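In: sharing a model prediction with you, sequence too.
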Amino acid sequence: MSLKIYLCDDQALVRGGFRMLIEAEDDLEVVGEASNGQQAVRDLTRRPADVVLMDIRMPVMDGVEATRALVEADNPTKVLVLTTFDLDEYVFAALRAGASGFLLKDARPDDLLSAIRDVASGEAVVAPSATRRLLDHVVQHLPTGTGERTDDPRLGLLTEREREVLGEVAKGATNGEICRTLYMAEGTVKTHIGRLLAKLECRDRVSLVLFAYETGIAKVN
């Protein structure tokens, strides 16, 4: 069964290019498109997709508000944010709103296709392998990156081992690297990450990274 992809971008040429690229793949199909976030939310409310490629800056409703609307409605569609600007402040807001990752519009076609499949499978595009890029280019600009939410009650739910794993995730470590650093089996690492996601009510590793920095478990250099 093909993955259902929805396109949301205010430029018809961009949508057309994505459509041609995606529909050339046997396992992907475009099921709809919109020129603004409001239309996308309306369409996806009626018929969710597996992944929506969401532009950030659009008229009527931007990608941040559209992402927030989908997440708050518990819509199962995963959001992959697309942006022209590597340090676009709207990316931060979109990740906080619940986007599963972000990608530059000038990314290589293979990277875009891989990102779509990763997001659909539950992985976050900016993690684990690309979390370092998030840290290098995004986290230092987070206004809450100084660890202001140290009183978050969810911190009390974590074991010491879970805190250690969370710290490694925040550094951009892959599961294999966490295994070697903390001397754990890969299955154990996956179990800890699953528990972190559940206890902290996070959707993916992107959310874990943001939580770690916002609460001071991880520090901005």
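Out: Alright, I've got the coordinates.

In: alpha carbons only for contacts and neighbour counts from here, please
Out: Fine.

In: how many neighbours does Asn189 have?
Out: If you look again at residue 189, you'll see it is Val, not Asn. Using other C-alpha atoms under 10 Å, Val189 is surrounded by 20 other residues.

In: just list the residues touching it, thanks.
Out: By C-alpha atoms under 8 Å, 6 or more residues apart in numbering, the contact list for Val189 reads Val165, Asn175, Ile178, Cys179.

In: nearest to Leu112, of these?
Out: Closest approach between the contacts of Val189 and Leu112, by C-alpha to C-alpha: Asn175, at 22.6 Å.

In: any idea how far that closest one is from Gly32?
Out: As defined by C-alpha to C-alpha, to the nearest Å, Asn175 lies at a distance of 35 Å from Gly32.

In: same deal with Arg46?
Out: Look at Arg46 and Gly32: by C-alpha to C-alpha, they are 12 Å apart.

In: between those two, who's got more neighbours?
Out: Applying other C-alpha under 10 Å to Arg46 and Gly32 shows that Gly32 carries more neighbours, namely 17 against 9.

In: adding another structure so you can compare the two:
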Amino acid sequence: MDQDKIKRQNLISIGSIITGIIMIIFILNFNNPNLRGQFSSIFSNFGSDSGGSSTQNRSSDSSSSSEEDSRPQNGQISQQEKSSLSDQEAVALIERWQNSKQQIFAPPYNRRLASRILTGEAYTDNSGAIDWLEDNGGYYTYNLTSIEDTSNFYQNGNSGHIEVVVREQRTLCMNGRPSQDDNTIDDKRLVRYNLRNERGEWRISSYDTQNVINQRSNPNKSCEL
């Protein structure tokens, strides 16, 4: 038993001596520039999978952040461009409304088309008129619609207005026959149209008659669709 213990102690002592010698050799050789370069290369390669990736991610995040910062600015510019309205565009919107009435106030009573042109009070009022016509077997025909003059165009942000002289020859037909009231008329009046921008699309939000210029019974009344 004592001999085994002595052997173990000798082995431990020899191991300690060998370890000490290796450490001394390592320290002495580390002063060699070539050896230092090899160790530097080893540690550099070890860190490239984590540290380098992290740096790349930070760079990517920074780049992505820069792009995100620029996108709202571009979006704001785009929104500003969409909110701008010229007097020609305002007149074109009124013309579109006039030319669409035959499809809106007669079969097929195109409410979707109305919603693309009208909003707010204008849409609500005309939607009610469509309901009444459809429920009572009525519809309008238009022999003539025209814009004869425009004035007082104004636009600020998402709202604006324009005054337009419009002329209509229209016939209210009930059960396929022209009405004999003032809904079957040749009408010329000055109308102020209020406009609103909604999600980049300009629509008519309301309109009011400023002056009835001329009005008479429609000489060309017709219920032909």
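Out: Looks like it arrived, so ask away. The structure presented is a predicted model; accordingly, all values stated were derived computationally and were not measured.

In: care to give me the TM-score?
Out: Overlay of the two chains. TM-score (TM-score structural alignment, normalised by the length of the first structure): 0.23; 82 aligned residues with a C-alpha RMSD of 5.3 Å.

In: that older thread, from the contacts of Val189 of the first structure, which land in helices?
Out: Residues of the contacts of Val189 of the first structure located in helices (DSSP state H): Val165, Asn175, Ile178, Cys179.

In: weed out the non-buried ones from these.
Out: Val165, Asn175, Ile178, Cys179 (16 or more other C-alpha atoms under 10 Å).

In: now for the strand ranked longest in the second structure, which elements pack on it?
Out: When the second structure is parsed with DSSP state E, its longest strand is strand 138-156. When contacts are defined as 3 or more C-alpha pairs under 8 Å, 6 or more residues apart in numbering; DSSP states H and E, strand 138-156 of the second structure packs onto helix 87-104, strand 159-174.

In: what are the buried residues along that strand?
Out: Quick answer for strand 138-156 of the second structure (16+ other C-alpha under 10 Å): Gly138, Tyr139, Tyr140, Thr141, Tyr142, Asn143, Thr145, Ile147, Thr150, Phe153, Tyr154, Gln155.

In: any buried residues in the longest helix that the first structure contains, and which?
Out: The longest helix of the first structure (DSSP H) is helix 186-199. Under the neighbour-count criterion of 16+ other C-alpha under 10 Å, helix 186-199 of the first structure has Val189, His192, Ile193, Leu196, Leu197 buried.

In: tell me where the first structure has strands.
Out: With strands called from DSSP E, the first structure shows them at 3-8, 28-34, 51-55, 78-83, 101-104.

In: any idea which of the buried ones among the ones in helices among the contacts of Val189 of the first structure is closest to Leu80 of the first structure?
Out: Checking these against Leu80 of the first structure by C-alpha to C-alpha gives Asn175 as the nearest, at 22.2 Å.

In: isn't the closest one right up against Leu182?
Out: No: contact criterion C-alpha atoms under 8 Å: Asn175 of the first structure and Leu182 do not qualify, at 10.5 Å.

In: looking at the second structure, which helix is longest?
Out: Longest helix in the second structure, counting residues (DSSP H): helix 53-83.

In: roughly how far out does that one sit from the chain middle?
Out: Distance of helix 53-83 of the second structure from the chain centroid (C-alpha atoms, centre = their mean, to the nearest Å) equals 17 Å.

In: take the strands of the first structure and lay them out in a markdown table including distance to Leu112 of the first structure.
Out: Shown next, in a markdown table, are the strands of the first structure (distance: least, C-alpha to C-alpha, whole Å):
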| stretch | distance to Leu112 of the first structure |
| --- | --- |
| strand 3-8 | 12 |
| strand 28-34 | 12 |
| strand 51-55 | 10 |
| strand 78-83 | 10 |
| strand 101-104 | 8 |
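
In: quick one: which of these is nearest Gly17 of the first structure?
Out: Of all the strands of the first structure, strand 3-8 comes closest under C-alpha to C-alpha, at 10.5 Å.
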